[in-house]
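1. how would this look folded up:
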Amino acid sequence: QPRAVVLHDFNEDGKLDLAVATAGNNRVTILLGDGTGQFTRGDSYPAVRSPVSLAVADFNGDRKADLAVALRNDKLLVLLGRGDGSFLQKAIYEYGDTPTAVVAADVNEDSLPDLVVTHGGKMSSSVVVFLGNGDGTFRPPVAYKTGHSPLNVSVLDLNGDRHQDLLVVNGERDDISVFFGKGDGTFTQGISFGANAGPIATVTQDFDGDGKTDIAVANNLSSDLSVLLGRGDGTFWQPPRSYRTGAAPFAVTAVSFAPQDPRPGLVTANNLANTISIFLAKDPRSNIVPRN
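-> Predicted coordinates:
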């Protein structure tokens, strides 16, 4: 039952390797790449219970890749890399109920990686921020309330103030939440923007060519894409534009399909339809048209 995978050169041989989190045996396994697309099984590490998400960064400043693992038992596992493809367990942190995603990013502008985790249990739904100390440890978490059942989080500057903001997908409230960063690792309370039924994944790009960040949301239950056009200040026009996909999209990415046309199109992977949907950018601005 693989739940998450990240690509990185963990043994520093110039070739990409894989770290795979599997829920069935509750482990994180390293697969070492040979540069031809083939992989050899490396070491495997116990992950206590049901790892669901992985993030990679240098958490202790030794220039070697480390891993953060979000665990289903409301804990966060930190594995410190040795630079040879093996890892040392550093610490386990408790922080909330039912984690769904973890992302590594520098949110307080001290050049040290921090961790941002979404969790959405029966009692609470929030996004949690761990500020890194630079030695492989983290400060006590600070939580921000989200919509019900946050599924994932992206860290990026949405309002152009050069501070990192948070974009959270709320799976059971049919919207997304934006938290504006203050540059010190703290955030404003979230502002919500409607999507459609069952949002599950997002991608950000300038889809209409106005120099402002827009958001495309894959909606699993309504089987469509919501495109939210940005105003440039971190807010988005409502209602969103809607485009039909195959049944139950669960992932979306932005792609430029031709070198002579830099405008990003969109691709969704459709779970129940066993298809992908391709949307090509076209004029007038921000229109996106599907191609079967």
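
2. CA only for contacts and neighbour counts going forward, please
-> Fine.

3. which SSE is Tyr243 in?
-> strand 241-244 (DSSP states H and E).

4. how about residues contacting that strand?
-> Here strand 241-244 makes contact (CA atoms under 8 Å, 6 or more residues apart in numbering) with 223-228, 288-290.

5. which of those sits closest to His148?
-> Nearest to His148 among the contacts of strand 241-244 is Ser226, at 18.8 Å by CA to CA.

6. tell me the SS of that closest one?
-> With DSSP: H, G, I helix; E, B strand; the rest coil as the basis, Ser226 sits in strand.

7. please give me the structure for this one as well, since I'd like to look at both together:
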Amino acid sequence: MKFERTAQGMFISDSRPQHVATGDFNGDNHLDLAIATTGSDNIGIRQGYGNGTFSSRINYSTGLGSLPYWVAIEDFNNDTLLDIVVANYGTHNIGLFLGYGNLTFSDQLTFPCGSSRPISLAIGDFNQDNLLDIAVVSNGTSHVSILLGFGNGSFQMYHYYVL
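-> Take a look at the predicted model:
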């Protein structure tokens, strides 16, 4: 089901949205939305018009049974365009959608997280190499996983830290 704008300016959905992040995906200086929706196994993109309203949703599949829980926005391949990373609970991986700067994105690239079920992400340069890395918290485990970034849109599992 699509989100619809109501008279109150709210979106209604049965696709079970879990998390939302913002970024300017098309360079118009207005914030756009990226929404993880577990009920429809996709991320939804909505263009912001700068007046509190948004476009209809554009969906990008995260894969059957992926159950995306969390999204984060950064430039992971150093092309100055925003990309979207997603925690896919159901398929035990992290997905990356490379941005093209015009509200469109690549097909999902995936990076395994072992047997863990990722539910949230944090982005930072954890090994001080000036490249973005991903910290992943998973449901049902007592650890944080670190995926090291190579600056080209790819990552490698580095370490599990027990909490």
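
8. picking that back up, residues in structure 2 aligned with the helix or strand just after the strand holding Tyr243 of structure 1?
-> Counting by DSSP H and E, the next helix or strand C-terminal to strand 241-244 of structure 1 is strand 249-255. Mapped onto structure 2 using TM-score structural alignment, strand 249-255 of structure 1 covers no residues at all.

9. before we move on, which element is the equivalent of Ala135 of structure 2 over in structure 1 in?
-> Matched to structure 1 by TM-score structural alignment, Ala135 of structure 2 sits across from Ala216. Per DSSP H and E: Ala216 of structure 1 is located in strand 214-219.

10. likewise Val267 of structure 1?
-> Val267 of structure 1 belongs to strand 265-270, assigned by DSSP H and E.

11. tell me how many other residues surround Thr6 of structure 2.
-> Burial measure for Thr6 of structure 2: 9 neighbouring residues, criterion other CA atoms under 10 Å.

12. quick check: the match of Ala135 of structure 2 vs Phe179 of structure 1, distance?
-> Distance from Ala216 of structure 1 to Phe179 of structure 1, counting by CA to CA, to the nearest Å: 17 Å.

13. same question, Asp161 of structure 1
-> Taking CA to CA, one finds Asp161 of structure 1 at 13 Å from Phe179 of structure 1.

14. who has more neighbours, these two?
-> Higher neighbour count among Asp161 of structure 1 and Phe179: Phe179, with 24 against 14, using other CA under 10 Å.

15. to which residue of structure 2 is the more buried one aligned?
-> Checking TM-score structural alignment: Phe179 of structure 1 goes with Phe97.

16. tell me who's in contact with that match.
-> Counted by CA under 8 Å, 6+ apart, Phe97 of structure 2 has contacts 83-85, 105-109.

17. just the buried residues of the residues you listed.
-> 83-85, 105, 108 (16 or more other CA atoms under 10 Å).

18. which of those residues fall in helices?
-> Among the buried ones among the contacts of Phe97 of structure 2, no member is found in helices (DSSP state H).

19. ok, so of these, who is nearest Gly124 of structure 2?
-> For those, the residue nearest Gly124 of structure 2 by CA to CA is Val85; the value is 12.8 Å.

20. nearest spatial neighbour of the closest one, skipping sequence neighbours?
-> Spatial nearest neighbour of Val85 of structure 2, chain neighbours left out: Leu96 (4.5 Å); criterion: CA to CA, 6 or more residues apart in numbering.

21. you'd agree Val142 of structure 1 is up against Val129?
-> Yes: if you go by CA atoms under 8 Å, Val142 of structure 1 and Val129 touch, sitting 5.3 Å apart.

22. so these two - more neighbours on which side?
-> Taking neighbours as other CA under 10 Å, Val142 of structure 1 and Val129 compare with Val129 leading, 26 against 16.

23. quick one: the strands in structure 2, in order.
-> 4-5, 11-12, 17-23, 32-37, 42-46, 58-61, 68-74, 83-88, 93-97, 109-112, 117-124, 133-139, 143-149, 155-162 (DSSP state E).

24. dump those to TSV, plus distance to Gly52 of structure 2.
-> Listed next are these as TSV, based on distance: least, CA to CA, whole Å:
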stretch	distance to Gly52 of structure 2
strand 4-5	11
strand 11-12	12
strand 17-23	13
strand 32-37	10
strand 42-46	12
strand 58-61	18
strand 68-74	20
strand 83-88	22
strand 93-97	25
strand 109-112	31
strand 117-124	27
strand 133-139	31
strand 143-149	34
strand 155-162	35
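
25. just name the most buried of those.
-> strand 83-88 (a mean of 28; mean count of other CA atoms under 10 Å).

26. that one aligns to what range in structure 1?
-> Using TM-score structural alignment, strand 83-88 of structure 2 pairs with 165-170 in structure 1.

27. quick one: the matching stretch to structure 2 mean distance?
-> Average distance, stretch 165-170 of structure 1 versus aligned residues of structure 2 after superposition (mean CA distance after the TM-score superposition for structure 1): 0.5 Å.

28. what sits up against that stretch?
-> 107, 127, 146-158, 175-181, 187, 199-202.

29. still on that earlier bit, what's the strand holding Val267 of structure 1 aligned against in structure 2?
-> Aligned by TM-score structural alignment, strand 265-270 of structure 1 falls on no residue of structure 2.

30. so after that strand, what's the next helix or strand?
-> Counting by DSSP H and E, what follows strand 265-270 of structure 1 is strand 275-282.

31. buried set for that next one?
-> So for strand 275-282 of structure 1, counting by 16+ other CA under 10 Å, buried means 275-281.
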